[in-house]
Every structure is written in C-alpha cells, then in structure tokens.
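>>> from the sequence below, what's the structure:
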Amino acid sequence: MLAMKSFARFVKPQGFVIVDDGLLPEDRHILSNHFDTIRFVPSKGVPVGACPTGGCWERLFTLSQENNDHYVIQLDSDTLTLSEPTEILECLAQKRSFTLGTSTGRETVGFSDAARFAHMSTSNHVQSHAERALANYPGHEHLKYVRGCAGFTGFAKGQLLPEKIQEFSTQMEKLIGKAKWHEWGSEQVTSNFMAANAPDSLVLPVERYQFWSPKVDNAKAMFVHFFGEFRFMGGMYVRQARRVIQQLSA
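You can find the predicted model right below:
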C-alpha cells in the first residue's frame, strides 16, 4: 500500500494490477477499499508458455499482457517514492521506457561488453551465468543489455512483446541449461534485456533512484528500493514510511 500510494501521489495511474501469489481475502478487501481501480491476477493463472514458472515470471507476462493497450510500470512493494520523480513523468510524456539502474548497471551496453564484465565474477547466480553467455547469443552484435533491476521498470505501449520474451528465454535456456535458467533471477535478466532494447530507453540515475543500504545516504533520493533484508536494517524504511504516511494524511 505504501509503495502504491507514495508513487501515485506524483504519477496518476489508470489503475493497479496486483499479481496475487497468496494474498488473504482480508488483504484484498483492505487494498480494494483504498484504491478505486485495482485488479488481482492469480499468479497460477498467468500463461508463461515455455518460460520458467515462479520467480516473478508471472509478473513479467502480466505486464506484457497489459502493455498491449497502454504504458505499464512494474512497482515492487519494498519501494517508496519520496519526492516527485521527474524522470518518470518525462518518460511517460515522451512514451519512453525506463529501468532502475544499479551500481554495476548505469547505462545500456552491447552484449559483448556485458559478457566481458560478467566474466570478472565467478558467481554461480543465474544472472551471472546468463550475462556471461550473452556473447554467444544469436545476433548479439545488434543487441543491448543493462544490469538493471526489474523491481521498477516502465515500458511504453507495445514494447514488452510476449513473443520476444519467449524467444529470449528459449535461447538463454539453450545457452546455460534448463536447470540453471529456471532458477530465481532469470526473469530479471529478461526484463533487463527487454528494457535495454526498447527504443531510446532510459536507465534511471542511481543517485536519485536508489538501492538503500546502511552505507547509502538517501537525502537526495526521489525513489528508494529497500531491497531484501535492507528493509529491516537500521530502521530507515520505518522512518521513511512514517514520513510518507504523515505526508499522505496531510
């Protein structure tokens, strides 16, 4: 609710779609009372074709279905919008896609460059395996990638094509093996690929659209992703959440 309301006070959506992977009836009732236009899509009913199931793939395909008709924005629940996100408003006005940047992904690069960077790591995570394999992807010379985050991504109408998602997933499964590709994290690789290859897409500046950790100063942040365990460290999420609630109440 905080993620949705803190964002919607600056960016007025047509409505919200929640990919429901286990909300209780009372949860849906509370959320429905707070938002005029909201739909709940059961995750088990989302068709993903030959792509992996779970691991947020249902989220990506729900976005794709919605993207047929209008601009879509993926908004993770562990985020807070602290002030007017000017770049997002500009992207909406310009019908331009965007994705959340990271400390190791501040701009789009070619597949070969992304693979070279990935080879500097020996991580066994699916994202690292996939990124190292990008140099072997068919037609990689003409493709781009960004080491971004799927948790806050926007796609202009018609840019998130399900057939392109399927094609990318099929090729990556061939390159790194089905077992590895079906691990949690492959959906983010796919989202990064789709965002990077959307026309004139923007990688949001990490100084203003941040991943928070105890060492990060978010005094200038417009948007903060309290990723994973960091939401529970140092009390920053609670302090910022209370501040947002006070602003909304006023």
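
>>> contacts and neighbour counts: CA atoms only from here.
OK.

>>> so in the chain, which strand runs the longest?
Assignment by DSSP state E gives strand 149-155 as the longest strand of the chain.

>>> and for Glu163, the neighbour number?
By the criterion of other CA atoms under 10 Å, Glu163 has 11 neighbours.

>>> now do the buried residues in the strand or helix carrying it.
Taking DSSP states H and E as the definition, Glu163 sits inside helix 162-176. Of the residues in helix 162-176, Pro162, Ile165, Gln166, Phe168, Ser169, Thr170, Met172, Glu173, Leu175, Ile176 count as buried by neighbour count, 16 or more other CA atoms under 10 Å.

>>> and this one, please, so the two structures can be compared:
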Amino acid sequence: MREFSEAYLERTREGMWDDSRQALEPLALDSRERVLDVGCGTGELSRVLAAECPGEVVGCDADTDLLEFAGEHVPVVAGDALRLPFADDSFDLVVCQALLINLPDPEAAIREFARVSSDLVAAVEPDNGAVAVDSSVASEERLEDQARRAYLEGVGTDVTLGADAREAFTEAGLEVLETRQYDHERTIEPPYGEAALTIAQRKATGAGLADDRETMLEGDLTNEEYDALRSEWRSMGRDVIEQMEERTYRRREAIPFFVTVGRVAEAQ
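All right, here's what the predicted structure looks like:
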C-alpha cells in the first residue's frame, strides 16, 4: 500500500464535504452509535463523521504518525485494514475514504470491514481517471491529463475504482444499498495561499512529477518521453508562477468520488 504524508493528505482532502454532505445521507449518520473510519489518515473524514454522529467515532490507520493528527479530533487505534484490531460486530458502521484504491485486494478489505460491522459498510472512493482540470494556463490541462494517464498505467492498484466499488461489495457478500456521487472541487484563485504557491513552485521545478517518475515508468512511458514531459511540465509551472505574479492565474479541478453503501449479511 502506498504511503502518504500529512501535507499531501491535507492538500488533497482540504475542503471535502464543506460544500455538501448529501452523498453521505445513505450512511444514516444521525442514528449511528459507533463508527469506525478505516485508513483515517489525518482524520479529515473522521471530523465530518464526528460532527454528524451522536455516537462515538473511532479512527484507525496503520501509520502512527498520521494518527497523531487524527487523534486531536477522535479516539484512534493503530491497525491494518486487512486485520482490524476489533472484535466482530464492534461497530454499526465501518467506512473508508480513498483507501480501497490503494489496496491490491479491495474485496479482502471489505470482508474485514463487514466482520467488525453489525450493519453497514461504506466506501468513499474516487475515479482518478475522470479528474477534470480547467486552467488559465493553456498547457496545464493537457499536461496534467498526459501525466495522469501515464501514472494510471504504471500504478499497481485500481485508482479509478470509483463507482465500480459496487462489484467488490457484492463479491464480498454485502447487499449494495446505494451509490451516490460527490464531486470534490479544488480551486486556486487570487489571493493565493501558501499551499497554492508551494504547488506552483513544485511544478516549476518538476518536483511533483519527479515524485511519480518510478510509477510512470512502470507503464508504457519511456525515459525519453518522461524527460520531454518533465521539461514541458516545468515550463508550464513557470507560466503558472508568472500568472500568479500578475494575479491572473485560476485553476479548477473536479475529482468524482463515489459513496457506496452495503449491508452485511447478518443485518439483512
């Protein structure tokens, strides 16, 4: 499973559910007594669950460094998603966000979620192949699409899982109740915050692309093609910084997430 830094999780999940929580309605959060957030990371979803649930919300993650941040908001327990340190039926809802896309066997994780749930299991998973970008820098959308496709070809897990999580739920023996879509939008516009400036600098230096180089080369991308892409990427980053200096840079990114909810067999 891939590991993520606290800064990465904060940057990519910042603002999720602030605009609407309608896609979470099938979880019936207002009636939950004990909820487990698996792969909670720094606790972005845990905080939302805690705000909506009258009962207890517990965060669980294998990365104890990330749990230090999540623990500021909810009780946390270190544990592996495939071997949860809880007894059967310990919770009435087990949920994860952007976790299954990083696992080689999502079905195995869902089975484990069902073991510790007496009622519902839910997964909030993106389709990273359907990300839409609109930018004031003409080349940014094309280059991000090219880099994304190269990354998807090389990554070892299904990071486009999205709505297809329904199949994994069914294979794990759950009754799929509903799937709802939530589009997480991230916007950069003036005035620019520190995070936006850091992203622009990483584009101009090619650092962000360099982080994914090994994965991208696992697919069909050649070293020569990667070098050409990185050169264009850095040029694009310089254009971003130039527009930022002129306060004309604007970027909108929409990532489709799918909330899939299933009921464990014992609760049918």
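
>>> TM-score for this pair?
Here the TM-score for the pair of chains, by TM-score structural alignment, normalised by the length of structure 1, is 0.29; 115 aligned residues with a CA RMSD of 5.5 Å.

>>> what is the helix holding Glu163 of structure 1 packed up against?
Using 3 or more CA pairs under 8 Å, 6 or more residues apart in numbering; DSSP states H and E, the elements in contact with helix 162-176 of structure 1 are helix 57-66, helix 126-132, helix 178-181, helix 186-196.

>>> going on from the first one, what's the next piece of helix or strand?
The first helix or strand that comes after helix 57-66 of structure 1 along the chain, using DSSP H and E, is strand 72-75.

>>> pretty sure Cys91 of structure 1 belongs to a helix, no?
Yes: per DSSP: H, G, I helix; E, B strand; the rest coil, Cys91 of structure 1 lies within a helix segment.

>>> that one: how many residues sit nearby?
A count of nearby residues for Cys91 of structure 1, using other CA under 10 Å, gives 18.

>>> wait, doesn't it sit right on Val72?
No: using CA atoms under 8 Å as the test, Cys91 of structure 1 is too far from Val72 to be in contact (11.5 Å).

>>> sorry, back to before: could you give the angle of the helix holding Glu163 of structure 1 to helix 57-66?
150 degrees (axes from the mean of the first three to the mean of the last three CA atoms, to 10 degrees).

>>> now the angle between helix 57-66 and the longest strand of structure 1, please.
10 degrees.

>>> so which helix or strand takes in Leu36 of structure 2?
Under the criterion of DSSP H and E, Leu36 of structure 2 resides in strand 34-38.

>>> surely Val261 of structure 2 forms part of a strand?
Yes: membership of Val261 of structure 2 in a strand is supported by three-state DSSP.

>>> assign a three-state SS to Val41 of structure 1, would you?
When the rule is three-state DSSP, Val41 of structure 1 gets the label strand.

>>> what's around it, how many residues?
For Val41 of structure 1, the count of nearby residues is 16 (other CA under 10 Å).

>>> could you say which helix or strand holds the residue nearest to it when sequence neighbours are not counted?
Nearest residue to Val41 of structure 1, sequence neighbours excluded (CA to CA, 6 or more residues apart in numbering): Val19, at 4.9 Å. Element membership of Val19 of structure 1 [criterion: DSSP H and E] is strand 16-20.

>>> now that strand against helix 57-66, angle please.
Computed by the same axes, to 10 degrees, the angle between strand 16-20 of structure 1 and helix 57-66 is 150 degrees.

>>> who touches strand 16-20 of structure 1?
In this structure, residues lying in contact with strand 16-20 of structure 1 by CA atoms under 8 Å, 6 or more residues apart in numbering are Thr37, Ile38, Arg39, Phe40, Val41, Pro42, Ser43, Glu58, Arg59, Thr62.

>>> following it, which helix or strand comes up?
From strand 16-20 of structure 1 onward toward the C-terminus, using DSSP H and E, the following helix or strand is helix 25-34.

>>> how near is Ala114 of structure 1 to Ala195 of structure 1?
To Ala195 of structure 1, Ala114 of structure 1 is 15 Å away according to CA to CA, to the nearest Å.

>>> equivalent analysis for Thr99 of structure 1, please.
Between Thr99 of structure 1 and Ala195 of structure 1 the distance is 6 Å, computed by CA to CA.

>>> again, but for Leu92 of structure 1
Look at Leu92 of structure 1 and Ala195 of structure 1: by CA to CA, they are 15 Å apart.

>>> okay, those two: which has more neighbours?
Neighbours per residue, other CA under 10 Å: of Leu92 of structure 1 and Ala195, the larger number sits with Ala195, 31 against 18.

>>> pretty sure the more buried one contacts Phe98?
Yes: if you go by CA under 8 Å, Ala195 of structure 1 and Phe98 touch, sitting 6.5 Å apart.

>>> so Gln181 of structure 2 sits in a strand?
Yes: counting by three-state DSSP, Gln181 of structure 2 is located in a strand.

>>> neighbours around it, how many?
Using other CA under 10 Å, the number of residues around Gln181 of structure 2 comes to 18.

>>> please name the nearest non-neighbouring residue to it.
Leaving aside its sequence neighbours, Gln181 of structure 2 sits nearest to Phe258 (CA to CA, 6+ apart; 4.5 Å).
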